[in-house]
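A.B. asks: Quick one, fold the following:
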Amino acid sequence: MTVLAMMWEARAVEGRGAELLEWARAQQLGREPLRRETLRASGDRVLVITWWEAPGTDADLPELPEPAADLITRPVHRWRFESLG
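C.D. replies: Below is the predicted model of the structure:
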């Protein structure tokens, strides 16, 4: 088994960072990850990192969806990282 860290990052429309943060925190995944952490940064950006035990880096895992288009300034960025221990 592999441990994957999946990163989801979005940038809110100016002044709506708190709303995007609240939206991201409210999103349920299809199952519980090993760990989930939510962070914010300047520029009304929100980052959610989830850790999963998976059979490989291309495993089918639940991900946060795209927020409503009027809440974000661009499409969500997503990355997967394999833990090297």
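
A.B. asks: rest of the way, CA atoms for contacts and neighbours
C.D. replies: Fine.

A.B. asks: neighbours of the residue nearest to L29 when sequence neighbours are not counted, just the number please.
C.D. replies: Among residues not flanking L29 along the chain, P62 sits closest, at 5.7 Å (C-alpha to C-alpha, 6 or more residues apart in numbering). The number of residues packed around P62, counting by other C-alpha atoms under 10 Å, is 15.

A.B. asks: what separates P62 from W79, distance-wise?
C.D. replies: Per C-alpha to C-alpha, to the nearest Å, P62 is found 13 Å from W79.

A.B. asks: swap in A24?
C.D. replies: Distance from A24 to W79, counting by C-alpha to C-alpha: 16 Å.

A.B. asks: Of the two, give the one with the bigger neighbour count.
C.D. replies: A24 (21 against 10).

A.B. asks: Which parts of this structure are helices?
C.D. replies: 17-26 (DSSP state H).

A.B. asks: Would you do the same for the sequence below? I want to compare the two.
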Amino acid sequence: MTLAQMWEARAAEGRGGELHRWVHEAALPALRGSAGLARTEVFTAAGDRVLLITWWTAEPVPVPDPPAELLARPAHRWSFTSNHVE
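C.D. replies: As a prediction, this is how the structure comes out:
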């Protein structure tokens, strides 16, 4: 079974680049080496949003919270179970 965990945050005005760097410099290193981590992928979108998707073969480890001053609102988190892959 594969679990996907999605984490999405909207940066404070003009701080999208800093939030993106934080994901690469803090969040991803905090997850690396976690049991069951199979894959990570980072996306950016309009509105200074950053999306991190992690795939797990074991119980997912939560993405740490970024510094509050980087955020326009609290990060959103969703977990999914993979049902079909082509």
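
A.B. asks: And the TM-score between these chains?
C.D. replies: After superposition, the two chains reach a TM-score of 0.85 (TM-score structural alignment, normalised by the length of structure 1), with 79 aligned residues with a C-alpha RMSD of 1.3 Å.

A.B. asks: Touching, the residue nearest to L29 of structure 1 and G30? I think so.
C.D. replies: Yes - with contact defined as C-alpha atoms under 8 Å, P62 of structure 1 reaches G30; the gap is 5.8 Å.

A.B. asks: show me what contacts E14 of structure 1?
C.D. replies: Neighbour list for E14 of structure 1: G43, D44 [criterion: C-alpha atoms under 8 Å, 6 or more residues apart in numbering].

A.B. asks: Pick out the residue nearest the middle of structure 2.
C.D. replies: L52 (2.9 Å; C-alpha atoms, centre = their mean).

A.B. asks: Spatially nearest residue to that one, not counting backbone neighbours?
C.D. replies: Nearest to L52 of structure 2 is V42, by C-alpha to C-alpha, 6+ apart, at 4.6 Å.

A.B. asks: which one in structure 1 is aligned with the one you found?
C.D. replies: Alignment note (TM-score structural alignment): V42 of structure 2 maps to T38 of structure 1.

A.B. asks: And for W8 of structure 1, the neighbour number?
C.D. replies: If we define neighbours as other C-alpha under 10 Å, then W8 of structure 1 has 21 of them.

A.B. asks: Strands of structure 1, residue ranges please.
C.D. replies: Along structure 1, the stretches classed as strands by DSSP state E are 2-11, 35-41, 45-54, 77-82.

A.B. asks: any idea how far the spatially closest residue to G16 of structure 2 that is not a sequence neighbour is from A72 of structure 2?
C.D. replies: Residue nearest to G16 of structure 2 in three dimensions, not counting chain neighbours: D48, with 4.5 Å by C-alpha to C-alpha, 6+ apart. Distance, D48 of structure 2 to A72 of structure 2, by C-alpha to C-alpha: 9 Å.
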